[in-house]
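Q: Return atomic coordinates for the entry below.
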Amino acid sequence: MNLPLLNGRQIQLWRMAIYFIFALPGFAIASWVSRTPTIRDDLGATTSQMGWIIFGLAIGSIIGLTLSSHLIAHKGGRFVMIAGLVISSIGLVIVGLGGSWLTNGIVVFLGLAVFGFGNGICDVAMNVEGTAVERAARKSLLTGFHAAFSVGTLLGAMAGSAAIKLGIPVPVHMALAVAVILLSILYAYRLVPAGTGKETGGESAEPPMRASERMAIWKERRTILIGIIVLGMAFAEGSANDWLPLVMVDGYKVTPALGSFAFGLFVAAMTIGRAAGGKLLDRFGRVVVLRASALFAIAGLLIVIFGHSYGIAASGIVLWGLGAAFGFPVGLSAAGDDPRGVAARVSAVSTAGYLAFLVGPPLLGIIGDSVSLLRALIVVLVAVTVAGLLSQAAKPLEGKESSQ
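A: As a prediction, the model looks like this:
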């Protein structure tokens, strides 16, 4: 991977810009998630129908993730990040119009597909940038970057809850969210060096990867195992992103505003966990942190599934959020241990994680129609358990331990 030669101040500005950029997709996702109860009611959709509508987000994400490594190899991370944010903003506008003004589920599905595509390519590009900053700064930073994502999600959830209380229509809410994202891009992109992630041979004596070599990464045993870990932990995170407001509204008979507050509580817990992630990883290492996070998520899910009141479930949501904090960033950091082909490995592991978003929404929706959304979360519980059992695969490669 081509790494730009920068001085200390330039690296610091680059690092700050990546924190900022990581927050934007989180803000965008929360803007959509916080309004799912309203959109569901406006569309008159059942739980399983909402699952299939959300499926559009997964389809767009998978396409974006699959193409991302090739785009980054040719255009660089900065270009792909900015393009992804612009495309996802267009998707949000379509979702808002289709959900509450046109009240057309197909339009919402298509809007989510566009949103997912933009989010998918941006996701890989910003994680490639994150691993590059880690190596340039010689520090463990990726969990901190994902904490910024969670901060953005928390701000988006708070804004969504406020929009519900103020009676702001969904299309207006989405338009305001897009304005925030686009104005932020204008400021942040100038601080990111161009060309990061391009496969040009760069500082390595090895030649750049061919397309066939990037695809062969999908057969690597370590990459596959890390992908399974990320899949399980992403399911824990993604199920909350997709369903937590509806889980609380339907399962605990609370208002949509309290459902959005519960989602904000989950994001706040995940943010705290990720903010402490760098120090925890430096002290205990990836494997111990991943195992502990799986145990936290398992405990939290059990409390939410079998809790008898909103207050008890809220304590479970906190544990669930803390447990879900580490899987994605730690898995992606592990995928980036080898600088050569980092974009392809990060893309492969991200795609594996997004399979949770592909399978999760319709699966939980269908099961939820039969046994309730609360009981459907048992599937998530199983996935997290498998991820915890495979944590050893994320152990740093020999000679690559400089950034856990």
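Q: can we go C-alpha only for contacts and neighbour counts from here?
A: Will do.
Q: Mind giving me the packing neighbours of the longest helix along the chain?
A: Taking DSSP state H as the criterion, the chain has its longest helix at helix 105-137. Other elements packing on helix 105-137 under the criterion 3 or more Cα pairs under 8 Å, 6 or more residues apart in numbering; DSSP states H and E are helix 8-33, helix 47-75, helix 77-96, helix 142-166, helix 342-371.
Q: Relative to G105, which of the ones you listed is closest?
A: helix 47-75 (6.7 Å; Cα to Cα).
Q: Off-centre distance for that closest one?
A: 12 Å (Cα atoms, centre = their mean, to the nearest Å).
Q: and the direction of that helix versus that of helix 342-371, what angle?
A: 180 degrees (axes from the mean of the first three to the mean of the last three Cα atoms, to 10 degrees).
Q: Summarise which helices and strands helix 47-75 is packed against.
A: helix 77-96, helix 105-137, helix 342-371.
Q: Which stretch among those is buried most, on average?
A: The highest mean neighbour count among the helices and strands packed on helix 47-75, using mean count of other Cα atoms under 10 Å, belongs to helix 105-137: a mean of 26.
Q: Could you also give me the structure for this second sequence? I'd like to compare it with the first:
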Amino acid sequence: MSSPSPAAPRARTAVYAAFVLNGFFMSTWVARIPSVRDTLGLSNGGMSLLLLAFSLGSVLAMPIAGAVVLRFGRARTVLGGSVVVALGLLVVSVSVDGFGSVPPTALGLFAAGAGVASWDVAMNVEGSAVERRLDRAIMSRFHAAWSLGSVASAGISVLLLKVGVPTWAHLCAVGVLVVLGTTVSTRSFLGDAAPATAGEQPRAGISLGQAWREPRTLLIGVLVLCMAFVEGTANDWLALGLIDGHDVSHSAGVAGFTVFVVAMTCGRLVGPVALQRLGRVPALRLSAGVAAVGVGVFVLAPNVTVAVVGALLWGLGAALGFPTGMSAAGDEEANAAVRVSVVSSVGYTAFLAGPPLVGLLADRTGVVHAVTAAAVASVVALFVAAAARPHADGVALGAGGAAAEGKLSS
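A: Got it, this is the predicted structure:
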């Protein structure tokens, strides 16, 4: 095994920063959604249509983000994405507090969605490259950093709301922060033309169209989609399930959701240990199985205490699927950008389709039983996890003599 590049530890810190800043922005926007709705005088239905602009920006940008990374490089794409996010926030700020107008607000959200999608793909590609240089499966920790950034932003947002900081000032300040932060952090990214690892033969890159026709890449996309659905269902419906199904207070429902978030973050922090000891595919299967059991316990719980235990297992099980799928997509560095963009495009559809699907089920069965769909998705993920076995043309992290079995070690 070759020794890690001296630049790899600095790049690892830089990727952590990129994930933290991305999560910080997202949580800031979520915290300001009620303020934007009230200022624009929108109903909940009208606000949901406005939020669709952000989702459309992300969904449309995601498939071409890989090509952008190949053209401009990972560092420039992350920095460029943060600039587009900041410009989008500026447009939103002026439109909401300056003019009270919906169309330009939607345009700003569309831009912010496109910027954050490109940023997301590029930082995952860089994270995969850092894993390869360090020979350690640490992608889940990068995603844990995203969660920590979102939690920090949520806390700061609560304080700013309490002291009456206006929406425009909050959003603009965060826009400046993410641009300055990514400007500094991307300077320590790895070079895009990094040398091949010992034993790896250079390969010509595939096109985006070819990546969309690769069975392995599409199956990894299905894995990520399923686990994103598992995570997203909890984000949208877990607290409501506790409130409606166990007649608890709003604060108790949110507390139950907090258990899920903390469990998922802890699972991502310790995920590399499971990947090291079990290997990628067994760890993914275990993770998906624990998620399915957690959802089942939550749905069938006779009381709120047991339901919270289910939420804890649900969070632990949801921890590894999404980041490990991204890592698997980037196994072969020459084609990491296009494959990560394909996997992201497939996976992120869960965040669009998930809420209305569970909502329709909830109208018929109640929220508690509707989230059973997350258990079904976990079972599907368990069966397609084999697709994440290290790519035959890539280099398995810490493979040693176990490469054929897809083991990952630190």
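Q: before we move on, back to that, for V287 of structure 1, which of the helices and strands packed on helix 47-75 of structure 1 is the nearest?
A: helix 342-371 (16.9 Å).
Q: what's the mean deviation for the closest one versus structure 2?
A: Following the fit onto structure 2, the mean deviation recorded for helix 342-371 of structure 1 is 2.4 Å by mean Cα distance after the TM-score superposition for structure 1.
Q: Starting from that helix, tell me the next helix or strand along the chain.
A: Where DSSP states H and E defines the elements, the next helix or strand beyond helix 342-371 of structure 1 is helix 373-376.
Q: Look up the counterpart of whichever helix or strand comes after that following helix in structure 2, residue range please.
A: Remark: after helix 373-376 of structure 1, the chain's next helix or strand is helix 378-389, criterion DSSP H and E. Mapping helix 378-389 of structure 1 onto structure 2 (TM-score structural alignment) gives residues 372-383.
Q: hmm, who's touching the matching stretch?
A: 222-224, 226-227, 229-230, 233, 284-286, 288-289, 291-293, 295-296, 299, 358 (Cα atoms under 8 Å, 6 or more residues apart in numbering).
Q: mean deviation of that stretch from structure 1?
A: Stretch 372-383 of structure 2 sits 2.3 Å off on average (mean Cα distance after the TM-score superposition for structure 1).
Q: Pull out the buried positions in that stretch.
A: By 16 or more other Cα atoms under 10 Å, the buried positions in stretch 372-383 of structure 2 come out as 372-382.
Q: And the furthest pair within those?
A: T372 and L382 (15.6 Å).
Q: And what about A262 of structure 1, helix, strand or coil?
A: With DSSP: H, G, I helix; E, B strand; the rest coil as the basis, A262 of structure 1 sits in helix.
Q: quick one: A236 of structure 1 and A324 touch, right?
A: Yes. Using Cα atoms under 8 Å, A236 of structure 1 is in contact with A324, at 5.9 Å.
Q: list the residues that contact both of the two?
A: Counting by Cα under 8 Å, 6+ apart, the residues touching both A236 of structure 1 and A324 are A297.
Q: Those two: which has the busier surroundings?
A: The residue with more neighbours, out of A236 of structure 1 and A324, is A324; 34 against 30, by other Cα atoms under 10 Å.
Q: ok, now which ones touch T217 of structure 2?
A: Remark: with contacts taken as Cα under 8 Å, 6+ apart, T217 of structure 2 is in contact with 211, 329, 339, 342-343, 387.
Q: again, only using 6 Å
A: Contacts of T217 of structure 2 were listed using Cα atoms under 6 Å, 6 or more residues apart in numbering, and none were found.
Q: Map it across to structure 1 for me.
A: Under TM-score structural alignment, T217 of structure 2 pairs with T223 in structure 1.
Q: Next: V125 of structure 2.
A: Checking TM-score structural alignment: V125 of structure 2 goes with V128.
Q: ok so, going back, can you lay out the helices and strands packed on helix 47-75 of structure 1 as CSV showing distance to I59 of structure 1?
A: Shown next, in CSV, are those (distance: least, Cα to Cα, whole Å):
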stretch, distance to I59 of structure 1
helix 77-96, 13
helix 105-137, 6
helix 342-371, 7
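Q: just so I know, which of those lies nearest Y310 of structure 1?
A: helix 342-371 (18.9 Å).
Q: how about the helices in the stretch 201-350 of structure 2?
A: Using DSSP state H, counting those that start in this stretch, the helices found in the stretch 201-350 of structure 2 span residues 208-212, 215-246, 250-278, 280-300, 304-318, 321-329, 336-365.
Q: With respect to V94 of structure 2, which of those helices lies nearest?
A: helix 336-365 (27.1 Å).
Q: looking just at contacts, which helices and strands does the closest one meet?
A: On a contact count with 3 or more Cα pairs under 6 Å, 6 or more residues apart in numbering; DSSP states H and E, helix 336-365 of structure 2 meets helix 44-72, helix 215-246, helix 367-370.
Q: Please work out which of those is packed deepest.
A: Buried most deeply of those, by mean count of other Cα under 10 Å, is helix 215-246, with a mean of 24.
Q: Distance check, N335 of structure 2 against S341 of structure 2.
A: 10 Å (Cα to Cα, to the nearest Å).
Q: Can you tell me the element R136 of structure 2 falls in?
A: Per DSSP H and E, there is no helix or strand for R136 of structure 2.
Q: Check the alignment and tell me where it lands in structure 1.
A: Under the alignment (TM-score structural alignment), R136 of structure 2 maps onto K139.
Q: Without its sequence neighbours, what residue ends up closest to that match?
A: S403 (5.7 Å; Cα to Cα, 6 or more residues apart in numbering).
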